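In: No sequence on hand, only this structure:
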């Protein structure tokens, strides 16, 4: 989750001015807030999350401690493969995350039928990733979704109009799922070669090879 900081700064002659920060990761927000307090001139300091809820510094610290035992710092790679002749799609999902001070990688895939295009397969892959995050009990977290589909990335960011009605229905389903999970989403478009893990999982799913594994990433 990202936070904005609002603080009231008191100058030596008693005048006050209110400042607002941009959104930043929780660890950075805490570090900056503590540094501001050391100046001795902060009269009031509070945090706002992406849901416009207000937090104190004590509450934000408690939140940071709490999420250490849950999956956090989530980066999710997704990819969808499509066979035009059969209408089958292979969906690949790779989740990198931290938990209890360790770094993990979760790899999963699945096969769907009845889709109409490769673009739909890409949206289905993103939705499949949300289902995996739900299994992991991810709640109220900032998640970075990474894929090589410009259609999906720009579509989810609202930068491109959706010409296919079916794609619009996927966007609605994805948004509803994210809202129910309290997920704050951000996106990165990556070259296909940098999305090789998710692409391989999607290809394996089309071949009937099911993958579901979680492993710790060691230094």
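Out: Thanks, I have the structure now. For clarity, every value in this text was computed on a predicted model and none was experimentally measured.
In: only C-alpha atoms for contact and neighbour calcs from this point on.
Out: Noted.
In: contacting residues around residue 55?
Out: When contacts are counted by CA atoms under 8 Å, 6 or more residues apart in numbering, residue 55 touches 46-49.
In: Taking the centroid of this structure, which residue is nearest it?
Out: Among the residues of the chain, residue 143 comes closest to the average C-alpha position under CA atoms, centre = their mean, at 1.3 Å.
In: sorry, back to before: for my notes, please list the contacts of residue 55 in CSV and give distance to residue 137 for each entry.
Out: Below are the contacts of residue 55 laid out as CSV (distance: CA to CA, whole Å):
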residue, distance to residue 137
46, 28
47, 25
48, 23
49, 20
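In: Which one of those sits in the busiest neighbourhood?
Out: Within the contacts of residue 55, most neighbours by other CA atoms under 10 Å means residue 47, with 25 neighbours.
In: wait, that one sits on residue 19?
Out: No - in this structure, residue 47 is not within contact of residue 19 by CA atoms under 8 Å, at 11.8 Å.
In: who touches both of those two?
Out: residue 6.
In: Hmm, residue 204 is touching residue 93, no?
Out: No - the criterion here is CA under 8 Å, and residue 204 misses it with residue 93 at 11.8 Å.
In: Second structure follows, compare the two:
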């Protein structure tokens, strides 16, 4: 969730002005608001989220405390591979998130046989990632989805039309699922190099290597 800070600033000579910040993360907004409050010159501090809901500082603190227990600050990488010779597809996704003060990474892949093209495999990999988010009980949060498929990213960003009925069906399924979960998506086009983790997972799936893992990234680095 992104929010803006709204407040009235009052000088020692009682001159007043209304200020509204740019959008920022909840934690950043609280830090700034608390600092302004300590100055003694900021009054009527409120916060407004992207759904135009107004929050008081105490309510936002409670929200942030509860949020720490749930997955948040989510970035998803996805990739799909397709072997035209045997019409098999490999799907891969890596989900990075924070929970209970830890930096977590979930990796998942799958091998499927009912798909017909590489573009369809890319859409299916994204849908696999969304299903994993659902299993994590991710709801009502912004999520960044990163992939190297221009077709998928540009179609979901409505930069390209979706003319193919099969891909249109996938796009509609994805939109419906995200809306059902209350997820506000950002679709980001990245290079194949930057997407190598998801690409490797998709390739492993095609080679019959199944991956399902969740780790604390800090613990892994400490080993």
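Out: Looks like it came in fine. If you're wondering where the values come from, they're calculated on a predicted model, not measured in any experiment.
In: Just give the TM-score of the two.
Out: Scored against TM-score structural alignment, normalised by the length of structure 1, the superposed chains reach a TM-score of 0.90; 219 aligned residues with a CA RMSD of 2.0 Å.
In: between residue 204 and residue 93 of structure 1, who's got more neighbours?
Out: Counting neighbours by other CA under 10 Å for residue 204 of structure 1 and for residue 93 shows that residue 93 has the greater number, 30 against 20.
In: any idea which helix or strand carries the more buried one?
Out: Assessed by DSSP states H and E, residue 93 of structure 1 sits inside strand 88-99.
In: For the closest residue in space to residue 157 of structure 1 that isn't next to it in sequence, which three-state class applies?
Out: Of all residues not flanking residue 157 of structure 1 in the chain, residue 187 sits nearest, at 7.8 Å (CA to CA, 6 or more residues apart in numbering). Classification of residue 187 of structure 1 using DSSP: H, G, I helix; E, B strand; the rest coil returns strand.
In: Tell me how many other residues crowd residue 187 of structure 1.
Out: Neighbours of residue 187 of structure 1 using other CA under 10 Å come to 17.
In: Quick check: the gap between it and residue 181 of structure 1.
Out: Distance, residue 187 of structure 1 to residue 181 of structure 1, by CA to CA, to the nearest Å: 17 Å.
In: Residue 64 of structure 1 too?
Out: Distance from residue 64 of structure 1 to residue 181 of structure 1, by CA to CA: 18 Å.
In: Now do the shared contacts for residue 204 and residue 93 of structure 1.
Out: Shared contacts of residue 204 of structure 1 and residue 93 (CA under 8 Å, 6+ apart): residue 109.
In: Ends of stretch 174-188 of structure 1, what's the gap?
Out: For stretch 174-188 of structure 1, the end-to-end distance is 17 Å (CA to CA).
In: residue range for that stretch in structure 2?
Out: Taking TM-score structural alignment as the measure, structure 2 aligns residues 174-188 with stretch 174-188 of structure 1.
In: Just to check, the residue nearest to residue 157 of structure 1 is in contact with residue 153?
Out: Yes - if you go by CA under 8 Å, residue 187 of structure 1 and residue 153 touch, sitting 6.4 Å apart.
In: my guess is residue 215 of structure 1 contacts residue 104, does it?
Out: Yes - with contact defined as CA under 8 Å, residue 215 of structure 1 reaches residue 104; the gap is 5.6 Å.
In: Name the residue in these two with the higher neighbour count.
Out: Between residue 215 of structure 1 and residue 104, counted using other CA under 10 Å, the more crowded position is residue 104 (17 against 11).
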